[in-house]
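**Student:** below is the sequence, then the predicted model.
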Amino acid sequence: MAVSLTPVAFERVQRFVAQTPGALGLRFGVTRTGCSGWGHVTDLARDEREGDSVFDQQGVRIYVDAQSLPLVDGTVIDFGKHGLSETFTFKNPNAAAECGCGESFTTDESHR
């Protein structure tokens, strides 16, 4: 089981964590949303919660809650420009399909 960052995303998260007092790393998971069912969520982790899996990539920690882990296991998080905005993007091997706008995804029935 693992979640990882591309070099560009690693640099961005490392900078966010260094600039934010009390930040431990990146919190990554999913929430029910959008037309397809699941949406990726990211935030700075300020605490380690019971059941979290913690992935360490060269000193940058990624915290994933137990409910999200089966839906994001194997995900590679990237960061890039899209038009005028900059955002994280996700290469999630568990996503069976995405909605047309790219905001949410579905998985096969075994993950529901």
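**Tutor:** On my side now, so go ahead.
**Student:** from here on, just use CA atoms for contacts and neighbour counts.
**Tutor:** Will do.
**Student:** got the buried residues for stretch 93-106?
**Tutor:** 94, 95, 98, 104, 105, 106 (16 or more other Cα atoms under 10 Å).
**Student:** let's see which of those residues end up in strands.
**Tutor:** 98, 105, 106 (DSSP state E).
**Student:** wait, the last one sits on residue 92?
**Tutor:** No. Checked against Cα atoms under 8 Å, the pair residue 106 and residue 92 is beyond contact range at 10.6 Å.
**Student:** buried residues, the lengthiest helix in the chain. List them.
**Tutor:** In the chain, assigned by DSSP state H, the helix with the most residues is helix 7-19. Neighbour counts over helix 7-19 (16+ other Cα under 10 Å) mark 9, 10, 12, 13, 14, 17 as buried.
**Student:** and the comparison structure, right after this:
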Amino acid sequence: MSVETFDVNTDALQVTPAAAAYLKKQLGQSGKRALRISVRESGCTGFMYVMDEVDSGEQDDLALHPDADLDIFVDRASLPVLQGTRLDFEKEGLNRTIKFHNPNVTAACGCGESFSIS
């Protein structure tokens, strides 16, 4: 039998190299220094992702450094919803977008604005 551990500093949120490159470019254009990620209750399904360009995180935020030039702050209250999420930058035809691949999501609304977890 093995014991599994959860390291909040590495398992909370994974950022792909493509997402990191895109986010660094966006932050460079906005003049902000970091990205803050959280969730809030919203929409017809329950939650929505919130990404804010910020100069610094809030006091209780988890600080992640997926790249030498990228700081991401995660709202600690949102960690149970975000645990295990992979953030990616994807191209779909002519569209390019940041995608949250969250293993905790059990349903999403038709417009893609909100989601629910079990």
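**Tutor:** Yep, it's here. These numbers come from a predicted model, not from an experiment.
**Student:** circling back: tell me the two of the buried residues of stretch 93-106 of the first structure that are most distant?
**Tutor:** Pairwise distances among those were taken by Cα to Cα; the largest, 12.4 Å, belongs to 94 and 104.
**Student:** which ones are touching residue 50 of the second structure?
**Tutor:** 36, 37, 38, 39, 40 (Cα atoms under 8 Å, 6 or more residues apart in numbering).
**Student:** show me which of the residues you listed are buried.
**Tutor:** The buried subset of these (16+ other Cα under 10 Å) comprises 36, 37, 38, 39.
**Student:** just flag the most distant two among those.
**Tutor:** The most distant members of those, if one measures by Cα to Cα, are 36 and 39, lying 10.4 Å apart.
**Student:** aligned partner of residue 77 of the first structure in the second structure?
**Tutor:** Matched to the second structure by TM-score structural alignment, residue 77 of the first structure sits across from residue 87.
**Student:** returning to that earlier point: read off where the longest helix of the first structure ends up in the second structure.
**Tutor:** Taking TM-score structural alignment, helix 7-19 of the first structure hits residues 17-29 over in the second structure.
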